[in-house]
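Colleague: prediction below, plus the sequence it came from.
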Amino acid sequence: MTAPAGYDVSAHPPFAVTVDLTVFTIHDGALSVLLIRRGDDPYAGRWALPGGFVEPDEDAATAAWRELAEETGLERFSGHLEQLATYSAPDRDPRMRVVSIAHLAFAPGLSRRGPTAGSDASAARWWPVEDLGLDGGQEAGVELAFDHAEILRDALERVRSKIEYTTLATQFVDEPFTLADLRRVYAAVWGAAPDLGNFRRKVLSTSGFVVATEQVDEGEGRLGRPALLYRRGSATHLQPAMLRPDSPLSG
């Protein structure tokens, strides 16, 4: 790209643009996030979000998918993906001025694909969110590189709020499923199970949230009664929202 005539490209100092990916799934019943161990300086040996520099011929989304494949072996997948926020503190990267465009992915079944470390990552694994101590402001012995603890906290809040007002949680249960199966998804993401009575009323009273089948689960139920089985409905948003137990509006 050529600058317009008369424009001084040296008038502003150059800086780099990177992408960082917060990739969440439910693994072994726990909300988990994908982290890589950095193989190179800065912060060699520390755990970090997968990501890297945006190349001159890429947009941010293309760079995000490329870096995910290069560092973890995960290829493009179907599921929820969105830009999270831009992080631009002047001192966030010791190498130079770097602005990062963080992305959020939340999709089922990702842990069945690996991951495998590649590029400048020496290891890659799924970390249970609760092991990172993000809620209490401590990393619980896991010292993350750059400002990735801040990015992860923001992403965790986004994921938790996402299932308050959408039906995204239904993507994380195999069909057909019981209401208890679905409630466990909310418990994993929120870190606390929603009130059973309120949860049942909300799910069953929201048009298109779930669809009852003719089947029952003989292995699950109370007082000897088998639990009904459901499939995903056509609804994508909840109005009003299903508020998490610790929400100031949930009381």
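Modeller: Cool, the structure landed.

Colleague: make it CA atoms for all contacts and neighbour counts henceforth
Modeller: OK.

Colleague: what lies in contact with the longest helix seen in the chain?
Modeller: In the chain, taking DSSP state H as the definition, the longest helix is helix 148-165. For helix 148-165, the external contacting residues (CA atoms under 8 Å, 6 or more residues apart in numbering) are 22, 48-49, 84, 102, 104, 106, 134-135, 139, 168-169, 186, 189-190, 237-244.

Colleague: which of these fall in strands?
Modeller: The strands, defined by DSSP state E, take in 22, 48, 84, 102, 104, 106 from those.

Colleague: so how far is Val210 from the residue nearest to the fifth one when sequence neighbours are not counted?
Modeller: Leaving aside its chain neighbours, Leu104 sits nearest to Thr22 (4.9 Å; criterion: CA to CA, 6 or more residues apart in numbering). According to CA to CA, to the nearest Å, Thr22 and Val210 sit 28 Å apart.

Colleague: next: Ser88.
Modeller: Distance, Ser88 to Val210, using CA to CA: 41 Å.

Colleague: of those two, who's got more company?
Modeller: Val210 (21 against 14; other CA atoms under 10 Å).

Colleague: so the more buried one sits right up against Arg232, yeah?
Modeller: Yes - counting by CA atoms under 8 Å, Val210 touches Arg232, with 4.8 Å between them.

Colleague: tally of neighbours for Phe53?
Modeller: Neighbour number of Phe53 under other CA under 10 Å is 18.

Colleague: tell me the SS of the nearest residue in space to it that is not next to it in sequence?
Modeller: If the residues on either side of it in the chain are set aside, Phe53 comes closest to Thr18, at 4.1 Å by CA to CA, 6+ apart. At Thr18 the chain is in strand, as set by DSSP: H, G, I helix; E, B strand; the rest coil.

Colleague: contact partners for Thr18?
Modeller: 51-54, 60, 98-101.

Colleague: how much space between it and Asp93?
Modeller: Distance of Thr18 to Asp93, given as CA to CA: 11 Å.

Colleague: in terms of secondary structure, what does the strand or helix carrying Leu81 contact?
Modeller: Secondary structure from DSSP states H and E places Leu81 in strand 80-87. Applying 3 or more CA pairs under 8 Å, 6 or more residues apart in numbering; DSSP states H and E, one finds that strand 80-87 contacts strand 98-106.

Colleague: just the element for Asp93, please.
Modeller: Using DSSP H and E, Asp93 sits in no helix or strand.

Colleague: before we go on, here's another structure to hold up against the first:
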Amino acid sequence: MVKYSTEKPILVAVDCIVFGYDGEDVKLLLIKRAIKPLKDQWSLMGGFIGHNEDLDDAAQRILLQLTGLKNVYLEQLHTFGKPDRDPVERTISVTYFSLIDINKYSKQINDIYHAEWFKLSETPTLIFDHGMMVKTAMEKIRYQAALHPILFELLPKKFTIPQLQNLYEQVYDMPIDNRNFIRKITASGLLIKQEEKDKSSSKRGAFYFKLDKHKHKAQFKSFLNFVGKRTPG
């Protein structure tokens, strides 16, 4: 077998960035690192790819082993390869990110590696360059969310307009004009109004809506920009 004998092997790892929404807050899933260096410090879900394993399979396997999550859609984000990013050995990391409804997957989360959800505003210091990975993922999500309805992946089957607006405001970390948001979301035709109301925050209540999955697929490439107008911040 021919080998590149003059080249030194470089390790390849996969790191998974999982964002969730519980109806009130956008959160980031973290675990405690199980090995030295920086053992027991907060980390993304990461590990090395197997010799006969492709990247996508490695991402799903690592996420399952470290958190218990399975059948989660993961999208490849970016490759991080600074020579000194891992103090132990030269390691290239391919990152993946996911958006999930926390309540939908709550029963899958295990405690083997102390998997825990953190509000984005309360994220602890992360190992290595994992903080930069999270920042890069958020930039990608904000860009995609302005063009496509990807944030609906974070919502339960039925939700209110205030919940939806709150989600967008947290992702973009800024207030959004209420009237403009309602006008655009109504014009998109993506939502199906339900007869039931959520009265947990007021006597009048807010109607629940469901996503029209057929229109969601049809309009994915022509989604309106919900953050076109913002309130002064």
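Modeller: Thanks, I have the structure now. This is a predicted model, so every value here is computed, not measured.

Colleague: got a TM-score for the two of them?
Modeller: Once superposed, chain against chain, the TM-score is 0.84 (TM-score structural alignment, normalised by the length of the second structure); 227 aligned residues with a CA RMSD of 2.8 Å.

Colleague: now Trp42 of the second structure, nearest residue through space, not along the chain?
Modeller: Spatially, and ignoring its direct neighbours in sequence, Trp42 of the second structure is nearest to Lys32 (4.6 Å; CA to CA, 6+ apart).

Colleague: what do you get for Leu224 of the second structure?
Modeller: Nearest non-adjacent residue to Leu224 of the second structure (CA to CA, 6+ apart): Leu147, at 6.5 Å.

Colleague: and that neighbour, how many residues sit next to it?
Modeller: That count, for Leu147 of the second structure with other CA under 10 Å as the rule, works out to 16.

Colleague: quick revisit: which one (most neighbours) among the ones in strands among the contacts of helix 148-165 of the first structure?
Modeller: Neighbour tally across these (other CA under 10 Å): the maximum, 27 neighbours, falls on Ala48.

Colleague: aligned counterpart of it in the second structure, please.
Modeller: Aligned counterpart of Ala48 of the first structure in the second structure: Ser43 (TM-score structural alignment).

Colleague: which ones are touching that match?
Modeller: Ser43 of the second structure touches 30-33, 126-127, 130, counting by CA under 8 Å, 6+ apart.

Colleague: from those, pick the one nearest Val2 of the second structure.
Modeller: His130 (36.1 Å; CA to CA).

Colleague: could you find the counterpart of the closest one in the first structure?
Modeller: Under the alignment (TM-score structural alignment), His130 of the second structure pairs with His148 of the first structure.

Colleague: what two of the ones in strands among the contacts of helix 148-165 of the first structure have the greatest distance between them?
Modeller: Ala48 and Phe106, at 17.5 Å, using CA to CA across those.

Colleague: for the residue mapped onto Glu157 of the first structure from the second structure, give its distance to Phe128 of the second structure.
Modeller: Per TM-score structural alignment, the equivalent position to Glu157 of the first structure in the second structure is Glu139. From Glu139 of the second structure across to Phe128 of the second structure, the span is 19 Å (CA to CA).

Colleague: now Glu169 of the second structure: closest residue in space that isn't a chain neighbour?
Modeller: Pro175 (5.5 Å).

Colleague: residue contacts, that neighbour?
Modeller: 169, 230-233 are the contacts of Pro175 of the second structure under CA under 8 Å, 6+ apart.

Colleague: tell me which element Ala58 of the second structure falls in.
Modeller: helix 55-67.

Colleague: now do that helix and strand 75-80, the angle between them.
Modeller: Angle of helix 55-67 of the second structure versus strand 75-80, following axes from the mean of the first three to the mean of the last three CA atoms, to 10 degrees, is 90 degrees.

Colleague: can you count the residues close to Ser205 of the first structure?
Modeller: Quick note: Ser205 of the first structure (other CA under 10 Å) scores 11 neighbours.

Colleague: in the helix or strand where Val216 of the first structure lies, which residues are buried?
Modeller: Counting by DSSP H and E, the element that carries Val216 of the first structure is strand 210-217. For strand 210-217 of the first structure, burial by neighbour count (16 or more other CA atoms under 10 Å) applies to 210, 212, 216.

Colleague: translate the first one into the numbering of the second structure.
Modeller: Put plainly, it is Val210 of the first structure. In the second structure, the residue matched to Val210 of the first structure (TM-score structural alignment) is Leu191.

Colleague: for that match, which non-adjacent residue is closest in space?
Modeller: Leu211 (4.8 Å).

Colleague: can you tell me how far that neighbour sits from Gly20 of the second structure?
Modeller: Counting by CA to CA, the gap from Leu211 of the second structure to Gly20 of the second structure is 18 Å.

Colleague: and for Lys32 of the second structure?
Modeller: 18 Å.

Colleague: looking at the two, which has the bigger crowd around it?
Modeller: Remark: of Lys32 of the second structure and Gly20, Gly20 carries more neighbours, 25 against 21, as counted by other CA under 10 Å.

Colleague: residues making contact with stretch 114-127 of the second structure?
Modeller: Under CA under 8 Å, 6+ apart, the answer for stretch 114-127 of the second structure is 25-32, 38, 41-44, 66-67, 109, 131.

Colleague: selection in ChimeraX covering whichever of the residues you listed are buried, please.
Modeller: To isolate the buried ones among the contacts of stretch 114-127 of the second structure in ChimeraX, judged by 16+ other CA under 10 Å, type:
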select :25,26,27,28,29,30,31,32,41,42,43,44,66,67,109,131
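
Colleague: give me the number of residues near Asp56 of the second structure?
Modeller: 15.

Colleague: swap in Asp93 of the first structure?
Modeller: Neighbour count for Asp93 of the first structure, taken as other CA under 10 Å: 16.

Colleague: again with Ile49 of the second structure
Modeller: Neighbours of Ile49 of the second structure using other CA under 10 Å come to 21.

Colleague: hang on, it packs against Ala58?
Modeller: Yes - look at Ile49 of the second structure against Ala58 with CA under 8 Å: they come within range, at 5.5 Å.

Colleague: who touches both of those two?
Modeller: Jointly contacting Ile49 of the second structure and Ala58 under the rule CA under 8 Å, 6+ apart are Val14.

Colleague: now the match of Glu157 of the first structure: how far from Gly20 of the second structure?
Modeller: Glu139 of the second structure is 16 Å from Gly20 of the second structure, by CA to CA.
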